[in-house]
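Chemist: sequence? don't have it. structure:
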């Protein structure tokens, strides 16, 4: 009778998996490698301006000397998927954009140590190592730590890099940024533009992601596998921040404060490594576990509150149907106004009302109420005498399911028996009149069951569940013309009442809406589904698709 979501504050969408899972022979997560503030990469001489250190470019994720992706023919294509599309397609689009092929050979360098994607310093161009060192100096600057606008400005970053590099030559600019670095920054700009255009991510979280623009550039320049493999820690961190922040829209929100600290800790690291991003990801997962536990408890309470509320309303509606216009002697008040509604309430919570047991429960209550009405005819008395023992036994059986004390059961049933005895005692009909009444009753057709079912169900057609809507999905939820839309999770669908219950990321009840309301709002665009896709994968796929189909 109701569908409930898995309680918790993040996005659990059964129809939006995080990309295509790897096959048995597909490369898995990348090995840790350094994203330095300055150190030597294969094929790159030391620049002199970089801090000393021993840095190696990470090996291809999950590869060995015998892996066909690494040891095959020169320029071997990638055989796996990333961002839900073939990695070879990503490599081709990226290579066309950078102006140099992106494949196994260029990604890892050849036997001679040449690494086209990691150019060294020349007399005309700054090498990758110098640029990464300059970026490390920029990442703590206010305009990048706390960007004032929700936009990624690649030109401003490149100008800032040149200005930072010129400090070592007295402010004189004698070289340019190499093309690979320049185009990599431009490519990251396209990625962030797609993230900024993604309506599924709140503006509050977008500003947080933009704080990571310099670290992400450093990650992508130091390790081009960043674009090729789904599970690079920096990519996973971006995705996780967007996922856990799906309902966060306020800078004072506890989750935002926690996310902001994680980003600040990354920005404070001069020498960024994949371990830096992995540690941040681990810290975030720990925070999520704590926040999820609190959100789970609140959402479970909200779900139970909603279901209990609908159960009460359903019971009250059924009671109105069977008691309207009826006389209820005081002796049966404990049975009809307390014990029986409790039976109905508990049954509804477990099974709903679309079942024979519910109908029988209501029909029995109706029969009890009919049996205690004042006796006005011989037929009334004959009917009572014929049915009372069966009704008493049925009442006792039902109460035994919910009341453990035999004394309490007999006390409640005793009120019904006393009422019957009083009615029979007060009636004054001859045996002949009763015999005639019994014959009349035997000839009567009983159509009251159909009437009751019709009254309980109503004549109105039931609205349909909105297409493709299921518990656990998130929405930009219309809250009225005079209020801002809210980011809410669909927590409960009460099918029998055609009702939807929404909570915020903390698991707190926000609003309930009818099927009709949500259908109308979605049709008009006032309420929209938040798809729950991977933020980075969606952005990368968008960029690759657009580059393949310009204009």
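Modeler: Nice, thanks for sending it over. Treat the numbers as computed from the prediction; the structure is a model and nothing was measured.
Chemist: When you work out contacts or count neighbours from here on, use the C-alpha atoms and nothing else.
Modeler: OK.
Chemist: quick check: longest helix of the protein.
Modeler: Identified as the longest helix of the chain according to DSSP state H is helix 274-323.
Chemist: Does anything pack onto it? Which helices or strands?
Modeler: Identification of packing neighbours for helix 274-323 by 3 or more Cα pairs under 8 Å, 6 or more residues apart in numbering; DSSP states H and E yields helix 233-244, helix 254-267, helix 340-351, helix 356-371, helix 448-457, strand 486-494, strand 499-503.
Chemist: and residue 434, which of those is closest to it?
Modeler: Of all the helices and strands packed on helix 274-323, helix 356-371 sits nearest to residue 434, with 16.4 Å by Cα to Cα.
Chemist: Sort out which residues of the following helix or strand past that closest one are buried, please.
Modeler: Next along the chain after helix 356-371, taking DSSP states H and E as the criterion, comes helix 378-400. Residues 378-384, 388, 391-392, 395-396, 398-399 are the ones in helix 378-400 that count as buried (16 or more other Cα atoms under 10 Å).
Chemist: now do the same end-to-end measure for stretch 501-512.
Modeler: End-to-end distance of stretch 501-512: 4 Å, with Cα to Cα, to the nearest Å as the criterion.
Chemist: residues in contact with it?
Modeler: Stretch 501-512 is contacted by residues 7-10, 246-248, 291, 294-300, 302, 306, 487-493, 499-500, 513 when judged by Cα atoms under 8 Å, 6 or more residues apart in numbering.
Chemist: Which of these are buried? Put it as a ChimeraX command.
Modeler: In ChimeraX, this line selects whichever of those come out buried by 16+ other Cα under 10 Å:
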select :7,8,9,10,246,247,248,291,294,295,296,297,298,299,300,302,306,487,488,489,490,491,492,493,499,500
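Chemist: tell me the contacts of the residue of the chain positioned farthest from its centre?
Modeler: Outermost residue of the chain with respect to the C-alpha centroid, by Cα atoms, centre = their mean, is residue 432; its distance is 72.5 Å. Residues counted as contacts of residue 432 (Cα under 8 Å, 6+ apart): none.
Chemist: Put this next to the previous one:
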């Protein structure tokens, strides 16, 4: 039987009778309890998965060593009750498939010994045993998901737990040393994650600059075509080949540069000469050389660049030495500037109209601070995965998500993200800044208050 008592004012109670009422239960002294726990600590954990299982294993071992009357004091029983509730709350936040689950189980005996010998375990935030317990638990909640298992971290945590299980005999310095090793690794991981995330953000910002330049170049050419109305095939060449030239110039030099002013003059000259009737004048050879050189810079082949430059520097855009059909086919087959990186042009497909709810969420997303955490539903069973909104662009509408290790795990448009949220497939997480162990302890206290009608000694102790 598993004897349980309510804590009395003095923290002890008379020895109760056992289940038969014939043999009085004899609470063992603290030294005997710790000796029995030390024996359990040296054993390999098999079926024991909860603090209640450890409690029962302890009672069984005590009775095997000291007789059927052996029991725990009321105070020790209550300590195990609190530990069982605390562990239960911790396990609510730890992924059930995380490597940390086994580590938490292996820590049960040393943690129980620490709590039994030091009542401050429950109320001292920086208690060494709580610190290590929190480190392992938070690893299980945040770092050791199935999609991003970190073998080095698992090894470091395993070594720390093994050190405690092997060395702990009541000295809290064992917990402190093990936790410091883990914290050093966490700091190194955090730095590594920050660097990885920074690289992804810089790449995303590069795409944003490219898209901004593409939009500006496209707007400039659209305005030119509207004002000057060059021949349709010339307009097609301007919107494809020459647009890449303008985009690259903006990217490299900026709108206020001499290079951009030169490109603007060349663009105006292209419109001027191609708007003249065919055969009304000779080609502008200097312009043709400038256009050809610019096209070569953005990756056009020599023959393509020459054919395009002849048409953009000749009245009417005519060129007897090249075929419009062949040139059009070759232009369609080649990738535009920047399309190698993202594989699509976000301007080609306009998003469907948003509902009122989706529009409200879309506006909210465009004001969120970088670093906001989201939870995404991953399957029909409702499993969720946390990802951090590392960065987003109001120009491209693109949002970058990373995992706790700073690795890029997803990209969404803000429009698509708003639709996911509207359908309950994604939600913003209001991040609790407190430590997992502290949240678990507060949840334990709330459970105790509800069970005891807001009147428990644990509440007063906290």
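Modeler: On my side now, so go ahead. Everything numeric in this text was worked out from a predicted model, so none of it was measured.
Chemist: ok, back up a step: could you find the counterpart of the residue farthest from the centre of structure 1 in structure 2?
Modeler: Using TM-score structural alignment, residue 432 of structure 1 lacks an equivalent in structure 2.
Chemist: Now do the buried residues in stretch 540-551 of structure 1.
Modeler: By neighbour count with 16+ other Cα under 10 Å, stretch 540-551 of structure 1 contains the buried residues 540, 541, 542, 543, 544.
Chemist: export the residues you listed to JSON lines and tack on distance to residue 165 of structure 1?
Modeler: Supplementary listing: these in JSON lines, determined by distance: Cα to Cα, whole Å:
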{"residue": "540", "distance to residue 165 of structure 1": "30"}
{"residue": "541", "distance to residue 165 of structure 1": "33"}
{"residue": "542", "distance to residue 165 of structure 1": "33"}
{"residue": "543", "distance to residue 165 of structure 1": "30"}
{"residue": "544", "distance to residue 165 of structure 1": "31"}
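Chemist: mind listing which of those are in helices?
Modeler: 540, 541, 542, 543, 544.
Chemist: and the fourth one, how far is that from residue 549 of structure 1?
Modeler: Which is residue 543 of structure 1. Distance from residue 543 of structure 1 to residue 549 of structure 1, by Cα to Cα: 10 Å.
Chemist: for the second one, same thing?
Modeler: Residue 541 of structure 1 is 12 Å from residue 549 of structure 1, where distance means Cα to Cα.
Chemist: still on that earlier bit, looking at the buried residues of helix 378-400 of structure 1, which is nearest residue 417 of structure 1?
Modeler: Nearest to residue 417 of structure 1 out of the buried residues of helix 378-400 of structure 1 is residue 392 (Cα to Cα; 7.4 Å).
Chemist: my guess is that closest one contacts residue 412, does it?
Modeler: No. Under the criterion of Cα atoms under 8 Å, residue 392 of structure 1 makes no contact with residue 412, lying 10.6 Å away.
Chemist: Pull up the aligned stretch in structure 1 for stretch 105-112 of structure 2.
Modeler: The alignment of stretch 105-112 of structure 2 onto structure 1 (TM-score structural alignment) spans residues 210-217.
Chemist: residues contacting the counterpart of residue 496 of structure 1 in structure 2?
Modeler: Alignment note (TM-score structural alignment): residue 496 of structure 1 maps to residue 395 of structure 2. Residues in contact with residue 395 of structure 2 (Cα under 8 Å, 6+ apart) are 208, 211, 212.
Chemist: Just name the closest of the residues you listed to residue 339 of structure 2, please.
Modeler: residue 211 (10.2 Å).
Chemist: Please pull up the equivalent of that closest one in structure 1.
Modeler: Under the alignment by TM-score structural alignment, residue 211 of structure 2 pairs with residue 313 in structure 1.
Chemist: any idea how far residue 370 of structure 1 is from its match?
Modeler: Distance, residue 313 of structure 1 to residue 370 of structure 1, using Cα to Cα: 23 Å.
Chemist: Please say which of those two ends up with more neighbours.
Modeler: residue 370 (17 against 14; other Cα atoms under 10 Å).
Chemist: The more buried one: what's it in contact with?
Modeler: Residue 370 of structure 1 makes contact with residue 326, according to Cα under 8 Å, 6+ apart.
Chemist: can you check residue 190 of structure 2 too?
Modeler: Listed by Cα under 8 Å, 6+ apart, the contact partners of residue 190 of structure 2 are residue 405.
Chemist: ok, it to residue 405 of structure 2 distance?
Modeler: Distance from residue 190 of structure 2 to residue 405 of structure 2, counting by Cα to Cα: 7 Å.
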